[in-house]
Every structure is written in C-alpha cells, then in structure tokens.
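Student: Compute the structure for the input listed below.
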Amino acid sequence: MQTPVPLSLLDLVRVREGAGPREALAEAQSIAAHVDRLGFNRYWVAEHHNMQGIASAATSVVLAHAGQHTQRIRIGSGGIMLPNHSPYIIAEQFGTLAALYPGRVDLGLGRAPGTDQATLRAIRTPQGAAERFPEDIAELQHWFAPDDQPGYIRAWPAAGAEVDLWVLGSSQYGAMLAAEYGLPYGFASHFAPDYLDEAMHLYRSRFKPSEQLAAPYAMVGVNVICAETEAEATRLFTTAQMSFTGIFRNARGLSQPPIDDIETYWTASEKAQVSRMLGCAVIGTPERVKAGLEALQRRTGADELIIVSDIFDAEARRRSLALTAGVWGLKPEA
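Tutor: Sure, this is the predicted structure:
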C-alpha cells in the first residue's frame, strides 16, 4: 500500500461570535499542540489585515505563541504578504522564530495584499510594491545567508538561520516564480481553485534546482470537514459557506455557528460564487474524506496536502482533525 503524502494544517485563527481575539489565540495554541500530537507535518497561519474575524494579523507573534506547546511539527506562514513589509524585518522576525524553534520554521511568501486598498494605505505599503516580489525574495535569501559571508549589515538572528522559504500563490505567476527560484510551492486551492492544474504543471515543468531544493515540491490547499455522518459534516461546513458569502456582501465578520439549511441563507448568485471559491473541498465521513483527498492527490501529484477546517465549535474541529488524521494514516505522538 502506498504511503499517504504528509498532511498539514492552515489555521485561520478565527474569532467566533460570542468570543474575542484572546480566545481565538488560545485556541490557536491548543490546535497547534493538537495537530502536533496527531502527526500533522506543518502548522501554518496567514497574514490578514482589517478583518475582525481573523486574529493572525501579527503572523510571527501568533506563530511564536502557537509553537510554545509543540515539540515536532513545523510552524510557518501561509503566508507573509511580502509587499507589505521590509524583507529585512521579516528576516529578523523569522530568524527569531528559528532561534526559538530550530529546524522547524517555514516562511511562506505571498504577493497579494491580504487586505483592501484603504488598509494598504494604513499599512504604508508603497504603490507598486507587489512588482518587487521577486527581488524581495532574493533579498530575503541574502539576509538568511550563512553568517560567514561578508557584509557590514546583517539581519541578526536571521544570518545562517535554518528557515525554509516557500512561494505561495493561486495563479501561474507564483508557480513560475517558485520554479525559477527552485523553491517549494503552495497553491491556495482552498479558496481559489481555478488554476490549480495549470499551476502544478507549470511549476514542475519549469523547475530549476536550487541550494534549498533539488526537485520540485508542491503542496495543495483543500477544505476538509470530517464527521461521523454526512449530514453533520455538511452542517458544519455552513460556517465556512456563510463566511465566504460575507465576502460578496462586503460584510466580513465573526465566525458564525452552523445552520441547518444553507439554502435559506444565500441567494442563487451568492451560492454560485461561493461554491466556485470553495470548489476544492472534501466534506463528509472519514471514508469520504479519505477518498476525496486521495483523488485530489492523484489528480495534482501533490507532495503534501494542507487542509483548512473552518469549524465554529472547537470540539467539533478537534474531532474533525482527529478523524482526518486517523483515516489518512498519520502516526500520533506516542
């Protein structure tokens, strides 16, 4: 029997209705420890801004907090929106994480703003900063170079730190850039699946070996909700469906409890738009989840799968992750 590819978690660090950021951050730490024990390969969080319902804006701080109760799992960004930042500062932050959690830090890099244009002005993101994305990655690589290289300015403690850089994206651009730089590539099919197959082909066909990576390595995002029954999994999924509906209503808010009938919540147009964005999803019993993940892995040739489980109830989320880990054959901590 073929060994399943590694399974990782992208945590949205959702702020639930009736709670606040403090509770969301405590849950992030608890979930990181939970998936560490279950045998997941990575725990990632993403940079978002001006979003009341997501508590991971200060991504490196959240990772430091979440990693405190972990032992083995890699922690990282999925991703840092590099145009919003000085590469030097990001090198310092993730070099610090590498000092705290040696050999376990990933730095996933995105080109998108992670917010709206008004918030970008508040962040002081320069106009046209996204066009410098390739140069900024090269600069990051320079700051992480071994400390025996000449140079008056160093990004301590990043110099020589063991941090794995990733390129993240949802289009051909990121795939080609990751291939050109010889870096691992993560595709955001959990919310933008349209170009998944094309991006995977471009990445592998154009990959150039690098000092970090000898052969292409691709990770694919997928929404996963696993429960004992199809009906319960479908009901739990309505939280994510309502959240994405809020995007089109310009009403992003707190995570909402699931409802019994999503058809009473959205319009036909909203349903079509949300269903397209959430098209890469596996929802159901453990057997259905296993079959769905296997089919996605065969289709894409993914070297790893990173799942999103946007579930309102904390215990139901833990149960979903445990069921998924079990059916996927992950080996829990002894």
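Student: alpha carbons only for contacts and neighbour counts from here, please
Tutor: Fine.
Student: packing partners for the helix or strand encompassing Ala272?
Tutor: Mapping Ala272 onto the secondary structure by DSSP states H and E places it in helix 268-277. Helix 268-277 makes packing contacts with helix 230-248 when contacts are defined by 3 or more C-alpha pairs under 8 Å, 6 or more residues apart in numbering; DSSP states H and E.
Student: Now do the helix holding Ala272: everything it contacts.
Tutor: Contacts of helix 268-277 from elsewhere in the structure, counted by C-alpha atoms under 8 Å, 6 or more residues apart in numbering, are His190, Phe191, Ala192, Pro193, Gln241, Phe244, Thr245, Phe248.
Student: could you point out which element follows it?
Tutor: Helices and strands here follow DSSP H and E; after helix 268-277, the next one along the chain is strand 281-284.
Student: Distance from that next one to the middle of the chain?
Tutor: 18 Å (C-alpha atoms, centre = their mean, to the nearest Å).
Student: Beyond it, next helix or strand please.
Tutor: Helices and strands here follow DSSP H and E; after strand 281-284, the next one along the chain is helix 286-300.
Student: Can you check what angle separates that following helix from helix 230-248?
Tutor: Inter-element angle recorded for helix 286-300 and helix 230-248: 50 degrees (by axes from the mean of the first three to the mean of the last three C-alpha atoms, to 10 degrees).
Student: who touches Leu82 in this structure?
Tutor: Leu109, Gly110, Arg111, Ala130, Phe133, Asp136.
Student: hang on, the last one packs against Ile89?
Tutor: Translated: Asp136. No: proximity of Asp136 to Ile89 does not meet the contact threshold set by C-alpha atoms under 8 Å, at 11.7 Å.
Student: Now show me the structure for the sequence below, then we'll compare the two:
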Amino acid sequence: MGTTPTRLFNNIPLSVLDLAPIIEGGNAVQSFNNSVELAQHTEKLGFNRYWLAEHHNMPGIASSATSVLIGHIAGATEKIRVGAGGVMLPNHATLVIAEQFGTLEALYPGRIDLGLGRAPGSDQATAHALRRTLSRGAEEFPLQLEELQTYFEYNPSAHVRAIPGEGLEIPIWLLGSSGFSAKLAAQKGLPFSFASHFAPDYTLPALQLYRDNFKPSDALMEPYAMVGVNVIAADTDEKAHWLATSQQQQFLSLLRGRPTELKPPVDDISVVSTELERASIGRTLDPRSTIIGSPETVREGLTRFLDETKADEIIINSQIFYQEDRLRSYEIIMELMD
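Tutor: Got it, this is the predicted structure:
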C-alpha cells in the first residue's frame, strides 16, 4: 500500500499536499520550479508522499494537467511517493486515467498513488468544457471506480485493455469532503483521505462512517485514513499569521466568485475584507484544521488534531506566498517531529 513512513511523529507519517500555487506577478513555470524544489526539500526532510490536486480555471493553481505534473515531480525526486490528491474522475474517461497512471507506475515503480475525487474541481461551465456533457456526473462515480479497477486487473482476453496499466499494483485512494466517499471507501476496502483542511465540520463524522463500515479487501485489511490539514509555520506567531493572510485572500477571492493568483501577505486582512467575509473564511479555515503559528503553537495544534481525528497519516497543505517561507514551514514541521 505504500503506507510505510520514512519519518514519524507519534507513529504518524506526514505527507505534502501541493496546490502548485501561481503567485501574483508569477507564472506556471515558476510554480512548477517551486514545486520541484519543495518536493526535493520535503523528500530530504523525510516526508512520506507528495500529492498534487486537479483544479481547472483557477488563475492561482497550476496543477490542471495533474498526471503530467506528477511525472515531472517523480522524475525530479528519488524515493518519496508521488500522486494525485486527487484526480477528479468524472472529468475523464476511466481508460485514459488507467493508461496515464499505468505509464507513471511503469516509469516510477512503487512510487505512484492514485487518489480519486468525484467533484469537478471547477465551476459548472468549466466542467461542461471538460466533459462536453454533464450527463455523466458525480452520481456515477462508483461505476467509474469499478471500471477503473477492472482496467488495472490483468485480463488478456478483455476487448479493451489498459496498456500500460493492467496487472500493476497502483494504490487507489478515495478522497472526500463529506460522507459519500467515506462510505464508498469503506465498502470497497480502500484507503481514505479526508479534506479536513477545507471541510472541518464534517471531518469526525466522515472518519467514523469510514471506520465503522470498513470491509477488508485485497488492497487493505484495516481502515487507513489520511486527513488533510493546513499548517503555516514560522519562527514566530506574528510572522505565521502575517503569512496566513495569503491563503485567507485566496478563499476571499473564491467567496466572491473571482479567483485570483495567490496574493502577497497583508498587514491587516480587515482592510481587504468585510466582517461577514471574515466570518465565512473563519468557518472554512477553522483552527481545528488550520494551524498557524510558531513551532510550539504548531506542535500543540498538530497534537490536538491527532488526538481528535486519530488519523493514520496527515497530509499538510502550506499555502504560502514566498517560496523560502513555504520551505521553512515544512522544515519547522519536521523539526517538531524529531
């Protein structure tokens, strides 16, 4: 399953979620270079896996061609697992995903993860542009998952075969921000990753649903839950909270329906937002799953998060404008784990 960690915190492996941010004044080339640097940096620090997420029509996120970027990151690293967190399966023909990840696994054997989501990763107009029709949507996700799993099975007599892909053991994860994928992952006996970093209210119910309904499978004998958390760590609480205003502005732009590139920090978030908007941002970036501060503050926050979720693994998103501060944030986290 690829869940054996290289470094531990209370026996919990730590992983990286990279949204490949395009910063204000930057471009996709800079974003990809930054992602390579971060992947190499976190690999050396001892992080377990490095995931990239599919988003479309987002000026501040460069990972739309997720499979291509996974190959780029895997080629620039040596041992860290690299994967999708996730591929939005309703956007794609399942055969194409089987072939893409079969190719990645053939190139980088034993290092590729396939995390699957059922949301479009975009607005409805973009979803239509991706699929040309919305007749096949999230409600057919279980059928698509079954189809994808069939393509990975070795069956030389099948009329349609995924080559490369068939016969390869590529870990499939289900991703979710509600109970749907939690229940499906439990029924299929698959590892589950929950997006607590933007859906904190549903975290504990979804994890309980997954664990209570889990059925062992050839892929997994016991439930395995990885939970997402935002961490913005700096040497002082003050600097961390200043850095965090970039992520707050990003959610503010989504709230207004006008997504932007990742903006630089501001000294006072109230200058660029209303009280109502800040309340909405606070509900999404809840302190339960958005940990901001100095090393000691982050240690306390992560300890509390683990106590509450009983996560088997944590995947960390650090949406930070300045690359040197993003590298330092992950460095601080791993220093705490020592």
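Student: Let me see the TM-score of these two.
Tutor: Overlay of the two chains. TM-score (TM-score structural alignment, normalised by the length of structure 1): 0.96; 328 aligned residues with a C-alpha RMSD of 1.3 Å.
Student: higher neighbour count, Asp136 and Ile89 of structure 1?
Tutor: It is Asp136, of Asp136 of structure 1 and Ile89, that has more neighbours when counted by other C-alpha atoms under 10 Å, with 19 against 15.
Student: The more buried one -> structure 2?
Tutor: In structure 2, the residue paired with Asp136 of structure 1 is Gln144, using TM-score structural alignment.
Student: With structure 1 overlaid, how far apart is the helix or strand containing its match on average?
Tutor: According to DSSP H and E, Gln144 of structure 2 maps onto helix 141-152. Helix 141-152 of structure 2: mean distance to aligned residues in structure 1 after superposition is 0.8 Å, counting by mean C-alpha distance after the TM-score superposition for structure 1.
Student: And for that helix, what's in contact with it?
Tutor: Surrounding helix 141-152 of structure 2, the residues in contact under the criterion C-alpha under 8 Å, 6+ apart are 89-90, 94-95, 97-98, 118, 161-162, 165-169, 184.
Student: Quick check: buried residues in it?
Tutor: Taking 16 or more other C-alpha atoms under 10 Å as the basis for neighbour counts, the residues of helix 141-152 of structure 2 that come out buried are Phe141, Gln144, Leu145, Leu148, Thr150, Tyr151, Phe152.
Student: Map the contacts of Leu82 of structure 1 onto structure 2 and name those still in contact.
Tutor: Counting by both residues aligned by TM-score structural alignment, their matches' C-alpha atoms under 8 Å, structure 2 reproduces these contacts from these: Leu109, Gly110, Arg111, Phe133, Asp136.
Student: May I ask which two of the residues you listed are separated the most?
Tutor: Taking C-alpha to C-alpha as the measure, these reach their widest spread between Gly110 and Asp136, a distance of 11.1 Å.
Student: Out of the buried residues of helix 141-152 of structure 2, which comes closest to Glu78 of structure 2?
Tutor: Nearest to Glu78 of structure 2 among the buried residues of helix 141-152 of structure 2 is Phe152, at 24.7 Å by C-alpha to C-alpha.
Student: Okay, that closest one and Gly75 of structure 2: tell me how far apart.
Tutor: Distance check for Phe152 of structure 2 against Gly75 of structure 2: by C-alpha to C-alpha, to the nearest Å, it reads 23 Å.
Student: What of Arg161 of structure 2?
Tutor: Counting by C-alpha to C-alpha, the gap between Arg161 of structure 2 and Gly75 of structure 2 amounts to 26 Å.
Student: between these two, which one's more packed in?
Tutor: Arg161 (19 against 14).
Student: if I look at the more buried one, how far off is Leu168 of structure 2?
Tutor: Distance, Arg161 of structure 2 to Leu168 of structure 2, by C-alpha to C-alpha: 12 Å.
Student: and the helix holding Gln144 of structure 2, how far from the chain's centre?
Tutor: The chain centroid and the centroid of helix 141-152 of structure 2 are separated by 21 Å under C-alpha atoms, centre = their mean.
Student: quick one: which helix or strand includes the counterpart of Ser181 of structure 2 in structure 1?
Tutor: Across the two structures, Ser181 of structure 2 finds its equivalent in Gly174 of structure 1, going by TM-score structural alignment. When elements are defined using DSSP H and E, Gly174 of structure 1 is found to belong to helix 172-181.
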